[in-house]
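In: Here's a sequence, model it:
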Amino acid sequence: MWALRQPAPYEFERIDVPAPTADALTPGEVLLRYRLGGVCGSDLPPFAGVRNEGHQHTGIVGAPLHELVADVVASTVDRLTVGDRVVGTVLPAGLREYLAVPADQLHALSPTLPDHEAIGVQPLATVLCALSRMGDPAGRRAAVVGLGPIGMLFCVVLKARGAHVTGVDRVDRTAEAAMFGIDEVVTGQSGEWAAGLADADRADLVIDAVGHSQEVLADCVDAARPFGEVYVFGLPEDQYVLPIRRFFRKTLTLRGGVTTDWPVHLAAAERFLVDRRDLARAYVTDTYPLADVEEAFLTAMRPSAGRLKVILIL
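Out: Presented below is the predicted three-dimensional model:
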């Protein structure tokens, strides 16, 4: 079967490797065939050669890519059957023709959403899981720092649940604001925005959708109002220095964590997008064939106005 691997940072090569077989599946696994993949922001550091000692990706066959729409070709579970079209997460190596993965990270799709719309189900599920850990946003002020593909999904869900949403990014997202539920677009550095806030404009809920920056997290602390919540969603570095005195004086709550209960949140994400087909279509902005995988990843690394999700098709 075909597969892609990185021989070096910023490079991919196509190779032939033995295909996994149905009889080699362990209980709880399914065998998938690739249909379409989405590039996540967390795929970009390993693509660039950044090594994470806890999650090595560089050089692994099929890495880095984990957002997938695929066909089930063999299954050991009753919930997913041969012929099902599924969406979910396949960490860390989805750039393969066939792959064996745990079924509990997948959801069988209805026929309603075509592949290029269904790919948004997986990242949206991560957002829904994160928000399930926070307070009810209805009638509250929410701020999302980082308006990439994930940050924009936070905005639209928060708005749908009744929040007043401020979105902050160095890229101007004015053109996308109405579609994604942003009431106030701030184009600029998060630190300057947070420092200039009046007390009445501080947020009850602040989402760090950037990651990898203790400075951005500190800005989120500054932007939160007393008794507010800050959620670390963008992947953090191993250790941060937190402005703990300001955090303490505001009586804030800090949350974060990986996605759990995948089938529940994937199903909810599909329902959300089925009701918002225009949103599902607007979310995907750049489509590349697998032959242009390097350009697809480089495009995802260059955020710009009008650019959101980058996908890879056969």
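
In: rest of the way, CA atoms for contacts and neighbours
Out: OK.

In: could you measure Leu99 against Val30, distance?
Out: As for Leu99, its distance to Val30 is 8 Å (criterion: C-alpha to C-alpha, to the nearest Å).

In: If you could redo that for His107, that was the one I meant.
Out: Counting by C-alpha to C-alpha - His107 and Val30 are separated by 12 Å.

In: what do you get for Gly41?
Out: Distance from Gly41 to Val30, by C-alpha to C-alpha: 26 Å.

In: Among those two, which residue is more densely surrounded?
Out: Neighbours per residue (other C-alpha atoms under 10 Å) separate Gly41 from Val30, with Val30 holding more: 25 against 19.

In: can you map out the strands along the stretch 51-200 of the chain?
Out: 67-75, 85-89, 98-102, 106-108, 141-145, 164-169, 184-187 (DSSP state E, counting those that start in this stretch).

In: Looking at these, which is nearest to Gly228?
Out: strand 141-145 (9.8 Å; C-alpha to C-alpha).

In: Now do the closest one against strand 164-169: the angle between them, please.
Out: In terms of direction (axes from the mean of the first three to the mean of the last three C-alpha atoms, to 10 degrees), strand 141-145 departs from strand 164-169 by 20 degrees.

In: For the comparison step, fold the sequence that follows:
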Amino acid sequence: MKMMLAARYLGPGQLEAEEIPLPVISDEEALIQVDACGFCGSDLSIVAGTHPRAKAPLTVGHELSGRIVQIRSSSTSLVPGDRVTTYPLISCGTCHACTHGNPHVCRQLRLFGFDVDGGMAEFVKLPVSSLMKLPEEMPGHIGALIEPLAVSVHGIARTNLEGVQVAAVLGGGPIGLLTALVAQARGVPHVVVSDILPSRLELATSLGLHAVAAGADLKKLVMELSDGNGADVIFECAGSPSSAREMTSLVRSRGVIVNLGVFKKPVEIDMQAVNFKEIEVLGSRVYERRDFQTAIELAMQLPLEKIVTHSFPLRDVATAFKQFKMGEVCKVLILPTEYVS
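Out: Now for the predicted structure:
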């Protein structure tokens, strides 16, 4: 039996590189040799054992790029050797959201790497329908950023940026930085990123963004840039109670707040400010297929290399996860090596 190495969630607090059988594909499936796979904030809850759906043993990972090595399909033009990423959402197809064109907010939404084995492995078996072709010239580490970039593309698309002069992004992690870069690419003159970690503010500055500490300094800068009116748009990317409290004071009257951050529990929001300022508050969850395509088209135009601050071989996944969990890093990638035996 051919074996491969995979990053396996084995129980609360346990993420290890483990040998498992090489997947065998069926009709309308493909076997992908993984070039790179990134950690996501949701992986923290999986490995902590607090995610409501993820059950051990499980191969984690849904931010990936690779090449097709085997494919069994009569319904696609994809062939072995093509570079691809995966659209990792698994929708039920029957709920109201699915039947009304919004399967990304399916009532029973599942994902690769959460509900079924993901791609932080040397190889991954995926449905052909989930594959999206990448340009041949796109490096593997950039391809692995398409999924988080699509999150930001979707969040930006939730509101109209026409006439927007000042946008504030709360949270300088990967999603916050990518959201800021997309907003900048869409022509917003002033994009401000806030965080509490100096390392993230330094990274934001290196990307050509306004970077400022959360709190009083952030409000001062936003008001200076907006003649005291407040930001036209706030993109909440931290999922933090403190950003939920401050976002209504940072946005102008009739401004827009887009929530991309995933809050772990209900938080306080100043609904009086929402009322008095007629603030529009919008949710943004994951992405649609068109957001993936937009992200693929946009990726090579953005300085995404700087987002990847650390990379590790697959055999060192436990060490990589410890680094990621510390929070000082930005995007951590696993780069699998050939290991089939």
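
In: Need the TM-score from the superposition.
Out: Put the two chains on top of each other and the TM-score (TM-score structural alignment, normalised by the length of structure 1) is 0.84; 299 aligned residues with a C-alpha RMSD of 2.6 Å.

In: Redo the strands of the stretch 51-200 of structure 1 as TSV? Include distance to Ile207 of structure 1 and mean neighbour count.
Out: Shown next, in TSV, are the strands of the stretch 51-200 of structure 1 (distance: least, C-alpha to C-alpha, whole Å; neighbours: other C-alpha atoms under 10 Å):
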stretch	distance to Ile207 of structure 1	mean neighbour count
strand 67-75	22	25
strand 85-89	22	25
strand 98-102	29	22
strand 106-108	26	24
strand 141-145	5	28
strand 164-169	10	24
strand 184-187	14	17
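
In: Tell me which of these lies nearest to Ala175 of structure 1.
Out: Comparison of the strands of the stretch 51-200 of structure 1 against Ala175 of structure 1 by C-alpha to C-alpha identifies strand 184-187 as nearest, at 9.8 Å.

In: re earlier: looking at the strands of the stretch 51-200 of structure 1, spot the one closest to Tyr283 of structure 1.
Out: strand 67-75 (14.3 Å).

In: What helices and strands are in contact with that closest one?
Out: Using 3 or more C-alpha pairs under 8 Å, 6 or more residues apart in numbering; DSSP states H and E as the contact test, the elements touching strand 67-75 of structure 1 are strand 29-38, strand 85-89, helix 121-132.

In: Identify the residues contacting it?
Out: 22, 25, 29-40, 80-90, 94, 115, 118-119, 122-123 (C-alpha atoms under 8 Å, 6 or more residues apart in numbering).

In: Please apply the same query to stretch 258-270 of structure 2.
Out: Against stretch 258-270 of structure 2 from outside (C-alpha under 8 Å, 6+ apart): 151-152, 155, 158-159, 233-241, 244-245, 248, 281-285.

In: From the chain's centroid, how far away is it?
Out: Counting by C-alpha atoms, centre = their mean, to the nearest Å, stretch 258-270 of structure 2 is centred 17 Å from the centre of its parent chain.

In: Also stretch 205-223 of structure 2?
Out: 22 Å.

In: In it, which residues are buried?
Out: Within stretch 205-223 of structure 2, the residues scored as buried using 16 or more other C-alpha atoms under 10 Å are Leu207, Leu209, His210, Ala211, Val212, Ala213, Ala214, Leu218, Lys219, Leu221, Val222, Met223.

In: Could you list which residues are in contact with the residue sitting nearest the centre point of structure 1?
Out: Nearest to the geometric centre of structure 1 sits Pro123, at 3.9 Å (C-alpha atoms, centre = their mean). If a contact means C-alpha under 8 Å, 6+ apart, then Pro123 of structure 1 has Glu67, Ile150 as its contacts.

In: Tell me the residue in structure 2 aligned with it.
Out: Following TM-score structural alignment, the counterpart assigned to Pro123 of structure 1 within structure 2 is Pro148.

In: Need the counterpart of Phe297 of structure 1 in structure 2.
Out: In structure 2, Phe297 of structure 1 lands on Phe321 (TM-score structural alignment).

In: Check the offset of the helix or strand where its match lies from the chain's centre.
Out: Per DSSP states H and E, Phe321 of structure 2 falls inside helix 317-326. Here the centre of helix 317-326 of structure 2 is set off from its chain's centre by 18 Å, with C-alpha atoms, centre = their mean.

In: average distance between that helix and structure 1?
Out: By mean C-alpha distance after the TM-score superposition for structure 1, the fitted helix 317-326 of structure 2 averages 1.6 Å away from its aligned residues in structure 1.

In: Thank you, goodbye.
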